[in-house]
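>>> Dropping the sequence and predicted coords here.
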Amino acid sequence: MTNTTHTKHTIAILVNDQPGVLQRVSGLFGRRGFNIESITVGQSEEKGISRMVIVSTGDDKTIEQIEKQLYKIIDVIKVVDLSANPMVGRELALIKVKSDPGTRPEIMGLVETFRAAVVDIGTNSLMVQVVGDTEKIDAMIELLSPYGIRELSRTGVTAMIRGNA
């Protein structure tokens, strides 16, 4: 039975490491009217091959159509809907938060609880690095917001299927 509700899909695409491939892949999503929530691109285990991980929202039928369209792009080697399998997905965020001597202990307590790290200390700010799934990053941002977030940078999700697959 096909899922007609719009759900979040994490798609891995192996591509030849060539100029313009990212533009063609992202353009396909845009032409189909899909927003890319996050996209990460980097080297894969094989020289000359890059792995793109794209998070987008749509129903199963449309995601299936996008997969078929992706295979029509010359440099696309393999497309896998990771969210259809048990997967591990992680992202990294750097969060610069306002901090004075009075609030530092509270912020440090949050950092410790989330197994995050303070990677820079300024006179009135701390930079926190947190790694985890999207929900963990969202929760950390929500808890740091009352202190005043000055700057925020997120990598987007990278993911793999669990186990021996």
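Alright, I've got the coordinates. Residues are numbered from 1 along each chain as shown.

>>> For the rest of this, base every contact and every neighbour count on C-alpha atoms.
Fine.

>>> How many residues are close by A84?
12 (other Cα atoms under 10 Å).

>>> ok, now the one 10 residues further on?
A total of 20 residues lie near L94 under the criterion other Cα under 10 Å.

>>> Please identify the helix or strand for it.
strand 87-98 (DSSP states H and E).

>>> Tell me which residues of that strand come out buried.
Buried residues in strand 87-98, counting neighbours by 16 or more other Cα atoms under 10 Å, are found at V88, G89, R90, E91, L92, A93, L94, I95, K96, V97, K98.

>>> Verify the contact between the first one and G163 for me.
No. With contact defined as Cα atoms under 8 Å, V88 does not count as touching G163 (9.7 Å).

>>> Check it against this one:
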Amino acid sequence: MSGMDTRTATIAVLVENEAGVLARVIGLFSGRGYNIDSLTVAPVDDEGRLSRITVVTSGTEMVIEQIKAQLDRLVPVHKVADLTVEGPHLVRELALIKVVGTGDHRVEALRLADAFRARVVDATTESFVFEMTGNADKIDAFCALMRPLGLAEICRTGAVAIARGTRQMAL
């Protein structure tokens, strides 16, 4: 890969769960003009001391290395892992997708939902709300197929990611 090629990176950051940490992480990106494609954060230990932030971003190899180094220097950060290059990993999103329609459109929406393993979590005579988990491409594809059938609203969590096998971020 040449120096100007860009790539997408899924970066997991283990941090102290304290006020202002997320703002500092976001500030690191915005202050340098780096884009965040997806961001999720939640506590990950029993005591609520640690949170895991998953950031999906893109840039040249040099930019991504800078991002990782700068994240690693933030005081409440325990560990930074670029799951994209460290080995096999799983990435999932959760989406709630509302489709409004009647007649044949309802039947087709249900058929496609079944094919995509989307679950109906709410239904009225004129609408469905589907719950779906998967990678971003799967969710994008499902939403594209729902557009002509009455796609009304989408709510997505953003990516969460974890290494496969025994590799782990220590708690």
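Yep, it's here. Treat the numbers as computed from the prediction; the structure is a model and nothing was measured.

>>> rewinding a little: can you check which part of structure 2 the next helix or strand along the chain from the strand holding L94 of structure 1 sits on?
Proceeding N to C from strand 87-98 of structure 1, the next assigned helix or strand is helix 104-113, under DSSP H and E. Residues 106-115 of structure 2 are matched to helix 104-113 of structure 1 when aligned by TM-score structural alignment.

>>> can you map out the helices along structure 1?
21-31, 60-70, 104-113, 134-144 (DSSP state H).

>>> residues in contact with I161 of structure 1?
L82, N85, P86, M87, V88 (Cα atoms under 8 Å, 6 or more residues apart in numbering).

>>> One more pass at 6 Å, please.
P86, M87 (Cα atoms under 6 Å, 6 or more residues apart in numbering).

>>> And it, what's its match in structure 2?
In structure 2, I161 of structure 1 lands on A163 (TM-score structural alignment).

>>> measure that match to L90 of structure 2 for me?
Going from A163 of structure 2 to L90 of structure 2 by Cα to Cα, to the nearest Å gives 6 Å.

>>> so how many other residues sit close to the nearest residue to V25 of structure 2 once chain neighbours are set aside?
In space, and not counting its chain neighbours, V25 of structure 2 is closest to L71: 7.1 Å by Cα to Cα, 6 or more residues apart in numbering. Per other Cα under 10 Å, the neighbour tally for L71 of structure 2 reads 21.

>>> same thing with V107 of structure 2?
13.

>>> next one: the one 4 residues further on
For R111 of structure 2, the count of nearby residues is 13 (other Cα under 10 Å).

>>> same question, V21 of structure 1
For V21 of structure 1, using other Cα under 10 Å, the count is 17.

>>> how close does the nearest residue to it once chain neighbours are set aside sit to G42 of structure 1?
Closest residue to V21 of structure 1 apart from its sequence neighbours, by Cα to Cα, 6+ apart: D75 at 6.8 Å. D75 of structure 1 sits 15 Å away from G42 of structure 1, going by Cα to Cα.

>>> More neighbours: which of those two?
The residue with more neighbours, out of D75 of structure 1 and G42, is D75; 19 against 12, by other Cα under 10 Å.
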